[in-house]
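this one's sequence-less:
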């Protein structure tokens, strides 16, 4: 009797059945000239501020260097991105970063929210709080929340700190955050591994208003804040909460997006055929 399908191949098929990746924006930051950050999906390009230096060595291909400046010149601005209309009750943000920024403010890499309503946003980046300087941080802040900053939470804010491991070490790190309103769970991943998970408990299980997407600062309504200084590469947005294996795939395959389920199935089938041929 032939032996069972090896665990690795079975894992491929399992992932194929459960995967539901839906990429809605992908910024590789590989540009060598110009002022436009190209969305590989052709949905919404970003405007590169004059203070952002492009054509840097990235984790995969090129990268942008951000100047730690809250001015419009220090960010990449996608504005009211068209892909917002594809976000319903789940979302994932993924990014590679490399920084030694250790000032007293949060260092916001991805901002996704409102620039017309106070305190309505999601952000992913690196903590600069005095007592918790250096780890990754993520927040979901629905409209109107006026509560303490990360890692505290209130009835209207969910925020988490990625443990105590510092990422302001001048090395490349992969950050991802997933938010699922159905389960009420926010998960922060660092280098392919879940670093912290938080449920919304009695909080407002909702997303913020989405009308502004920026890289490099907290682009909220009123005063902008919490600029990021350092390298950024390969920003991806999905309209689903990616699974742990899918986040691991992003970490292990810099510059690539999570394949659609059919691609995983084909990969598993190819491995199965290869193994069977070797056995024959």
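Perfect, thanks for sending it. Just so we're clear, the structure is a prediction, and the values are computed from it rather than from any experiment.

from here on, contacts and neighbour counts on C-alpha atoms
Fine.

quick one: residues in contact with the strand or helix carrying residue 262.
Residue 262 is part of helix 261-279 when elements are defined by DSSP states H and E. Under the criterion Cα atoms under 8 Å, 6 or more residues apart in numbering, residues 5, 9-10, 12-13, 15-21 lie in contact with helix 261-279.

how about that helix: buried residues?
Of the residues in helix 261-279, those buried under the neighbour-count criterion (16 or more other Cα atoms under 10 Å) are 261, 264-265, 268-269, 271-272.

tabulate the residues you listed in a markdown table, adding columns for distance to residue 236.
Shown next, in a markdown table, are those (distance: Cα to Cα, whole Å):
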| residue | distance to residue 236 |
| --- | --- |
| 261 | 18 |
| 264 | 19 |
| 265 | 22 |
| 268 | 25 |
| 269 | 27 |
| 271 | 28 |
| 272 | 30 |
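
identify the farthest-apart pair in these.
Farthest apart among the buried residues of helix 261-279 by Cα to Cα are 261 and 272. That separation is 16.6 Å.

and the helix or strand encompassing residue 11, what does it pack against?
Counting by DSSP H and E, the element that carries residue 11 is helix 7-18. Judged by 3 or more Cα pairs under 8 Å, 6 or more residues apart in numbering; DSSP states H and E, the packing partners of helix 7-18 are helix 261-279.

who's in contact with the nearest residue to residue 100 once chain neighbours are set aside?
Sequence neighbours aside, residue 168 is the residue nearest to residue 100 in space, at 4.4 Å (criterion: Cα to Cα, 6 or more residues apart in numbering). Under the criterion of Cα under 8 Å, 6+ apart, the contact partners of residue 168 comprise 98-102, 126, 134-135.

please apply the same query to residue 97.
Contacts were defined as Cα under 8 Å, 6+ apart; by that measure residue 97 touches 172-175, 230-233.

in addition, the following structure is provided for comparison:
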């Protein structure tokens, strides 16, 4: 053979065994003895599959068919395999070693609209250009190679083969790759999607344009360029660009491996992580706790007994940890937590377990400390006025927005921040929505959107970061029938409409509203009228309302859930997400009176006035005075002593 490229010192082997960027040896055969990886590959019907498991000889046996390759110049066989399997691999020395694959209609002599090449490799040094696998030549072909610390994927059909999608390429893209680490590489050609896609270690690494790959009689090589190939800097001829390292498990498919197929192959080939596990036994995620609490966790490990594990527990979100005692009878670990030493409100508990091999795992839950719960006057007042659903939004964990009446529990979508400081007086918390994708999805209910209502009141507390953009506080129904409350352009809007059957509306009321301030809003539909209240006061009313009929469009808190109507028309889809805090959402199938709404607003105020009082003792209001008169008063204050 004529050598046209430099000799490279590296070692071929494919499969990332850890995300740690350290040099790792291949698996030893003793790590596993099975055929799970082989079976995974064969289940996807490769047209050729070289496992490189030979202990001697010059034939690289095709496990899927009869296209045996030829070991040239004696690469080192029977090396530790790169997948978790008892099969071995091949080390290439970088001088003249390669595997020559004979011409075949299954590979290089046929026209292909789909092709997948899969390989595991471990390169000693990824600095120089070294070919892992290639087929074709300068005009048509595919290749996978390393150079400059990158793994390159390439494809091209530069001849005009009288099809609409030729010529195309060369298409080349790359991703960073580590020397001395096992990696898994997959190159997928799909003419139907006109793409060439590369995967590294189970995840997409890049993609580019592609088309049909027509017959390409130039040779196919593994571990080197066999006769010719193409690179971003042009075509190259002859043998060369020899690989230095380990290569294993090379498969060719005349079909497309999907992203999930690639991920499954990668997962089947790597060694599973052996880590301990830990979960909380008590308290429950989202619990309200007080006094002294037993915090208990269950820790386990595939190799160590529970008593041999080191377990620590934090009650301050991981800032400090305390060692947990082992409970032999229950196989659990626990600490006693005096919650009276912590402030009321949300708290994150973290459990950390360490096994004897140095592997560690953590778990966490959210709870709420409530030793001084304060007044529940606001919630008691709301419940006394008969809501059909009432979302206090007081959860500190989980994905359920609980209805206080246990009628229509709803779901937090997008991961809003639970356990925030409440907007009304008391220990209950609120929810902060990010304005991007957070909201509460309220399921269909005969109590809300699936019934026929002549009366409806919707009540909520809110604090919006900016009231410039349109942001939904609450909406039910869709474009034909429904209600909506939202902010936009410094205004608070409330809308109601029934545009089918007994048609009325749409009615939209609005009033100025300030951002970065807590507000109380109530929209009241009563027979013949629709009224908007802000901070306990009626601000707008319209007498043109009527019956609100069945409106099965979805209901949303903090976003438009599927569809709604606004003062400038109907919109569809999810969106108009609220950016700020919402609290204490109640829905009534009765009209709240002006007096009731004012009372709710007063009861909920966090900053209720705490004014001092003063009374005259002397002189009295009816006294006639002259000369020097002592004027005496008595003064008091809910917080200060008289001397202050």
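Ah, there it is. Remember, predicted model here, so these are calculated numbers, not experimental data.

corresponding residue for residue 351 of the second structure in the first structure?
Per TM-score structural alignment, there is no equivalent position to residue 351 of the second structure in the first structure.

quick one: residues contacting residue 351 of the second structure.
Counting by Cα under 8 Å, 6+ apart, residue 351 of the second structure makes contact with 278-280, 297, 311-314, 362-364.

check residue 234 of the first structure too.
Residues touching residue 234 of the first structure, when contacts are defined by Cα under 8 Å, 6+ apart, comprise 26-29, 60, 63, 94-96, 254-255.

can you rerun that using 7 Å?
Taking Cα atoms under 7 Å, 6 or more residues apart in numbering as the contact definition, residue 234 of the first structure lies against 27-29, 95-96, 255.

strands along the stretch 151-280 of the first structure, start to end?
Assigned by DSSP state E, counting those that start in this stretch, the strands in the stretch 151-280 of the first structure fall at 158-161, 173-180, 185-190, 193-199, 212-215, 229-238.

okay but residue 114 of the second structure is in contact with residue 190, surely?
Yes: with contacts defined as Cα atoms under 7 Å, residue 114 of the second structure counts as touching residue 190 at a distance of 4.8 Å.

which residues do those two both contact?
Overlap between the contact sets of residue 114 of the second structure and residue 190, as judged by Cα under 7 Å, 6+ apart, is given by residue 256.

tell me the counterpart of residue 248 of the second structure in the first structure.
Looks like residue 248 of the second structure aligns to residue 233 there (TM-score structural alignment).

just give the number of residues close to the closest residue to residue 354 of the second structure other than its chain neighbours.
Closest residue to residue 354 of the second structure in three dimensions, ignoring its sequence neighbours and counting by Cα to Cα, 6+ apart: residue 360, at 4.5 Å. Residue 360 of the second structure is surrounded by 17 other residues when neighbours are defined as other Cα atoms under 10 Å.

tell me the counterpart of residue 360 of the second structure in the first structure.
Matched to the first structure by TM-score structural alignment, residue 360 of the second structure sits unpaired.

would you confirm that residue 360 of the second structure contacts residue 312?
No: applying Cα under 7 Å, one finds residue 360 of the second structure not in contact with residue 312, separated by 11.0 Å.

and for the two, which residues touch both?
Both residue 360 of the second structure and residue 312 are in contact with residue 353, where contact means Cα under 7 Å, 6+ apart.

distance of residue 80 of the second structure from residue 130 of the second structure?
Residue 80 of the second structure sits 21 Å away from residue 130 of the second structure when distances are taken as Cα to Cα, to the nearest Å.

residue 594 of the second structure too?
Per Cα to Cα, residue 594 of the second structure is found 81 Å from residue 130 of the second structure.

who has more neighbours, those two?
residue 130 (32 against 13).

what lines up with the more buried one in the first structure?
With TM-score structural alignment as the criterion, the equivalent of residue 130 of the second structure in the first structure is residue 107.

what sits closest to that match if chain neighbours are left out?
Leaving out its chain neighbours, the residue that sits closest to residue 107 of the first structure by Cα to Cα, 6+ apart is residue 228, at 4.4 Å.

could you do residue 472 of the second structure as well?
residue 486 (4.3 Å).

what does the helix or strand harbouring the one you found correspond to over in the first structure?
For residue 486 of the second structure, the element it lies in under DSSP H and E is strand 481-488. Here strand 481-488 of the second structure fails to align to any part of the first structure, judged by TM-score structural alignment.

list the buried residues of the following helix or strand past that strand.
The element immediately downstream of strand 481-488 of the second structure (helix or strand, assigned by DSSP H and E) is strand 491-498. The neighbour-count criterion (16+ other Cα under 10 Å) identifies 491-498 as the buried residues of strand 491-498 of the second structure.
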